[in-house]
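>>> With the input below, show me the fold.
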Amino acid sequence: MPPLLTPDICVIGAGSGGLSVAAAAAAFGVEVVLVERGAMGGDCLNTGCVPSKALIAAARHAEAIREAAAFGVEAGPVRIDFARVRAHVRDVIDGIAPHDSQERFEGLGVKVIRAEARFTGPEAVSAGGFEIRARRFVVATGSGPVLPPIPGLADVPVLTNESVFDLTALPERLLVLGGGPIGLELAQAFRRLGSEVTVLEAERALGREDPDLARVALERIRRDGVSLREGAKVERVERGPEGIVLSVAGPDGTERIAGSHLLVAAGRAPTTAGLDLERAGIAQDRRGITVDRGLRTTNRRVYAIGDVASVEGRGGLQFTHVAGYHAGLVVRSILFRLPVRENRDLLPRVTYTDPEVGQVGLTEAEARARHGDGIRVLTVPMAASDRARAERETDGLVKLVVTGKGRLLGAGAAGRNAGELVNLWSLALAAGLTVRPVAGFVSPYPTVGELARRAAIEFYRPTLASPWLRRVIRVLRIFG
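Below you'll find the predicted structure:
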């Protein structure tokens, strides 16, 4: 018989969500076993958020040199040392890794098992030669890149977000399959670092985002020199004398597009292989492990969080901060028996292109579908910010969707550092605020954050022309 462990909580997966659960539970003195078959820190630290943002930062510095002349600064031609770029990315990962390390979590009192986990029954997991029988289990195994079923794709070398950061040389001609956030962030970064880049998207690029906001980012990406093709269906992939060749169907027939490298960013799938979920009575579908809004699976002992969780069959929201949010919910549920419910309307998202696209709550289209025409849309251009003008970053806008009484339903922004603007609106939405307190807060001048207040003030603009209000002002003037 294998050695038996009986912790209060067993967490499977040491990515953002799993680590948050383990750290929080350990802080309360709860016995925790953490199982991870791969690298500590999961996708975000090793192959996702952290390396991609480090690469984007390097690319932004390259672009800043190109734009310096507009500010009266002559910096000369841009030269890219890709080996040093790669070293920068690695250095950023290495700087964060100790926070997610096995040593740190063992220091917190967590037993860490570096092995594959699989359920052997409704109440037990096998991992690393141990049998683990916990009061509660939390599955936080994340997701991985999907290769679409395109003929020939399996026969050519393919990059994904899990391998692109291992490149030792800058791609000469990079083909990107997928015009979502991952594809476009990396496409723009590699273009700014010197690659020729073509992006092929079968539908609309940044299709989930409000078209008014997405347009700002897409126009800049094209100006940067990325060939972005929407409505492009790749029918076949093959090797050719020019490298990797894609056969792309278009209105004028089939076109062949060649590149030196192919990056596939066409979606992600939940990681459940090898868990033997059926032995534990845990239901799943192609979207992930089925959970209710309290993140419990069909086995009441087991929770699933983050990318792997399909909340009421809607699939997971594949963001690191969502995994952290889920972690907080299940900790409250497991430790304190409090009722919890995921609320997707409160969860923000940002696409880290330049300019960025950020959103929290409902987009205009979503709000109209849910509330009909009883909404108001308030917009303020980025050019209304004196700070944005001073920095020559006037492309973009802030867009609010509110009810007729001013209750916030959603907020979006497109522009340099738009993700930072979304923070305030995330707080306002979570607090159930109307636009009134936002219209009244004092923002330091000059900051781009002033646009939040200006957008809220737009709600009251029709009042300025009210005959009734003007009569009140005239009457008050009588009293001196």
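
>>> alpha carbons only for contacts and neighbour counts from here, please
OK.

>>> which SSE is residue 53 in?
According to DSSP states H and E, residue 53 maps onto helix 49-67.

>>> Could you list every helix and strand in contact with the strand or helix carrying residue 412?
Per DSSP H and E: residue 412 is located in strand 408-415. In terms of contacts (3 or more Cα pairs under 8 Å, 6 or more residues apart in numbering; DSSP states H and E), strand 408-415 is packed against helix 211-223, strand 356-361, helix 364-371, strand 397-403, helix 418-430.

>>> mind redoing it with 6 Å?
Applying 3 or more Cα pairs under 6 Å, 6 or more residues apart in numbering; DSSP states H and E, we find strand 408-415 packed against strand 356-361, strand 397-403.

>>> Other residues contacting the shortest one?
Under the criterion Cα atoms under 6 Å, 6 or more residues apart in numbering, residues 345-351, 409-416, 418-419 lie in contact with strand 356-361.

>>> here's the other one to compare against:
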Amino acid sequence: MTRIETDLCILGGGSGGLAIAAGAAQMGAEVVLLEGHKMGGDCLNYGCVPSKALLAEGKRARAGQEVAFKRAKDHVADVIATIEPHDSVERFEGLGVRVIREYGRFISPTEVQAGDTVIAARRFVIATGSGPLVPPIDGIEDVTVHTNETIFELQERPEHLLVIGGGPIGMEMAQAHRRLGCKVTVIEGAKALGKDDPDLAAIVLDKLRGEGIEIIEGAQARQVSQADGRITVHTDQGAVTGSHLLMAVGRKVNVAGLDLDAAGVDWDKSGVKVSDTLRSTSNRRVYAVGDAAGGMQFTHVAGYHAGIVIRSALLGLPAKQTTRHIPWTTYTDPEMAQVGLTEVQARETHGDRLEVAEAEFAGNDRAVAEGKTTGRIKIMVVRGRPVGATIVGPMAGELIAMWAMAIANKLKMSAISNTVLPYPTFSEINKRAAGNYFAPRLFESDTVKRVVRLVQKYLP
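Below you'll find the predicted structure:
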């Protein structure tokens, strides 16, 4: 048995773990990184990267290019291979990180064992991410079930893909496969895209249905069966039969195998119990980041968490997390992006103080020029400051950045309206929404009109 003593031991080589390892090593800390599976974690190998690559191929097919299903999957593999070196063992060893290709588990509050190595560290970071959830539906163990960890390996095009789950992952994969020539049925137990603004989500769902995707809502999957190469999902609204099944109902946090009890770390099925400093509430030597911290499950949140841990664990500076400025995007076509509060949440929180400013993409000249006028922006404003923004339309994931910055830095709506943007660009939709917030104050105010008449009367 080998024993190592180090400053920082990181369990998990996904987005959050790699960001901390790189930063800490370059700042002079001794770092050990444990990863028993693939470097880069879910995002690179099974999530963000392959899904966006497949969506890109779907867009090419939608634009009229001939895209074979196998070629689309080859593109996915090529994209992963291109990015892999950035997350590789070789790169991190070059930065001074000691990488051990084993899973780690705690054997005491101050020690982790990985294979035949025991690591004693001043601080530990749990960055083990999450994996796809396959719920215990009757018959599920007898059926070939795909998740985001296997769907990208399919080389032959599914004739009819059944998707259980109408959230972002389910809807993205539904549209990508439909555009690549598959028949697609989405089965959702409640409301598709139910966590998003219902008015703007309806725009996305109408587009998906218009492309031929069947979306069955309020249909809880009760049983699944497989016979003669066909899979049937039995729901409250009847049965649906297809050739392949994709499970996209959520994710489970990867903390159960870490022996956290041996470390005195409190946890449950949602993750490690942490304070707003991302420190374990029961063992101050231990931090958790990303999905393992039990909050929002996005790659960019793990990166954000990494910065908090670096400031706290390495520099001893106070640092706390907040979620009010965290954006996210559903990469359907049109895209849907959100930051801060939705309209429903803002009304519950702020009541009559809330004002909502909106603008349509149909009024954006760049959108008109490119024939991409489906979409809308909605800004939730309280006392002159944005507290939330929802965008559905072309490049929504890019356009939300301005509002994420505004909310993070507590800017006023005037900061957006005063910004000069190039014409014609999609980004002008942001300024249009800000202008629509101020319009009633300028154009419907009797006081403003009286002032203008006085100025015009007496100004030399």
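
>>> And the strand holding residue 412 of structure 1, how far out from the chain middle?
16 Å (Cα atoms, centre = their mean, to the nearest Å).

>>> can you check stretch 88-106 of structure 2 too?
The mean C-alpha position of stretch 88-106 of structure 2 is separated from the chain mean by 26 Å, Cα atoms, centre = their mean.

>>> tell me, it lands on which residues of structure 1?
Under TM-score structural alignment, stretch 88-106 of structure 2 corresponds to residues 101-119 of structure 1.

>>> Just the buried ones out of the contacts of strand 356-361 of structure 1, please.
Among the contacts of strand 356-361 of structure 1, those buried by neighbour count (16 or more other Cα atoms under 10 Å) are 346-351, 409-416, 418-419.

>>> Okay, strands next: where are they in the stretch 151-300 of structure 2?
For the stretch 151-300 of structure 2, applying DSSP state E, counting those that start in this stretch gives strands covering 160-164, 183-187, 214-216, 221-227, 230-235, 238-242, 244-247, 251-253, 267-268, 271-272, 286-288.

>>> Let me have those in TSV, extended by mean neighbour count.
TSV is the format used below for the strands of the stretch 151-300 of structure 2 (neighbours: other Cα atoms under 10 Å):
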stretch	mean neighbour count
strand 160-164	24
strand 183-187	24
strand 214-216	20
strand 221-227	17
strand 230-235	20
strand 238-242	16
strand 244-247	23
strand 251-253	19
strand 267-268	16
strand 271-272	28
strand 286-288	29
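
>>> TSV please, covering those and showing distance to residue 91 of structure 2.
As requested, the strands of the stretch 151-300 of structure 2 are arranged in TSV below (distance: least, Cα to Cα, whole Å):
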stretch	distance to residue 91 of structure 2
strand 160-164	37
strand 183-187	41
strand 214-216	44
strand 221-227	45
strand 230-235	44
strand 238-242	44
strand 244-247	34
strand 251-253	27
strand 267-268	32
strand 271-272	29
strand 286-288	24
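
>>> The ones you listed: which one's closest to residue 341 of structure 2?
With Cα to Cα as the criterion, residue 341 of structure 2 lies closest to strand 251-253 of these, at 22.8 Å.

>>> What's the average distance for that closest one when superposed on structure 1?
Strand 251-253 of structure 2, aligned to structure 1 and superposed, deviates on average by 0.3 Å (mean Cα distance after the TM-score superposition for structure 1).

>>> Mind listing residues that contact that strand?
The contact list for strand 251-253 of structure 2 (Cα under 6 Å, 6+ apart) reads 130, 131, 132, 133, 271, 292.

>>> That strand: how far from the chain's middle?
Worked out by Cα atoms, centre = their mean, strand 251-253 of structure 2 lies 14 Å from the chain centre.

>>> matching residues in structure 1 for it?
Under the criterion TM-score structural alignment, strand 251-253 of structure 2 matches residues 268-270.

>>> what does stretch 432-439 of structure 2 give?
Counting by TM-score structural alignment, stretch 432-439 of structure 2 sits on residues 454-461 of structure 1.

>>> mind listing the helices for the stretch 51-200 of structure 1?
82-96, 102-107, 181-193 (DSSP state H, counting those that start in this stretch).

>>> if you compare those helices, which one is most tucked away?
helix 181-193 (a mean of 25; mean count of other Cα atoms under 10 Å).

>>> what angle sits between that helix and strand 356-361?
Interaxial angle, helix 181-193 of structure 1 versus strand 356-361 (axes from the mean of the first three to the mean of the last three Cα atoms, to 10 degrees): 160 degrees.

>>> Next, the mean deviation of helix 181-193 of structure 1 compared to structure 2.
With mean Cα distance after the TM-score superposition for structure 1, helix 181-193 of structure 1 averages 0.3 Å from its match.
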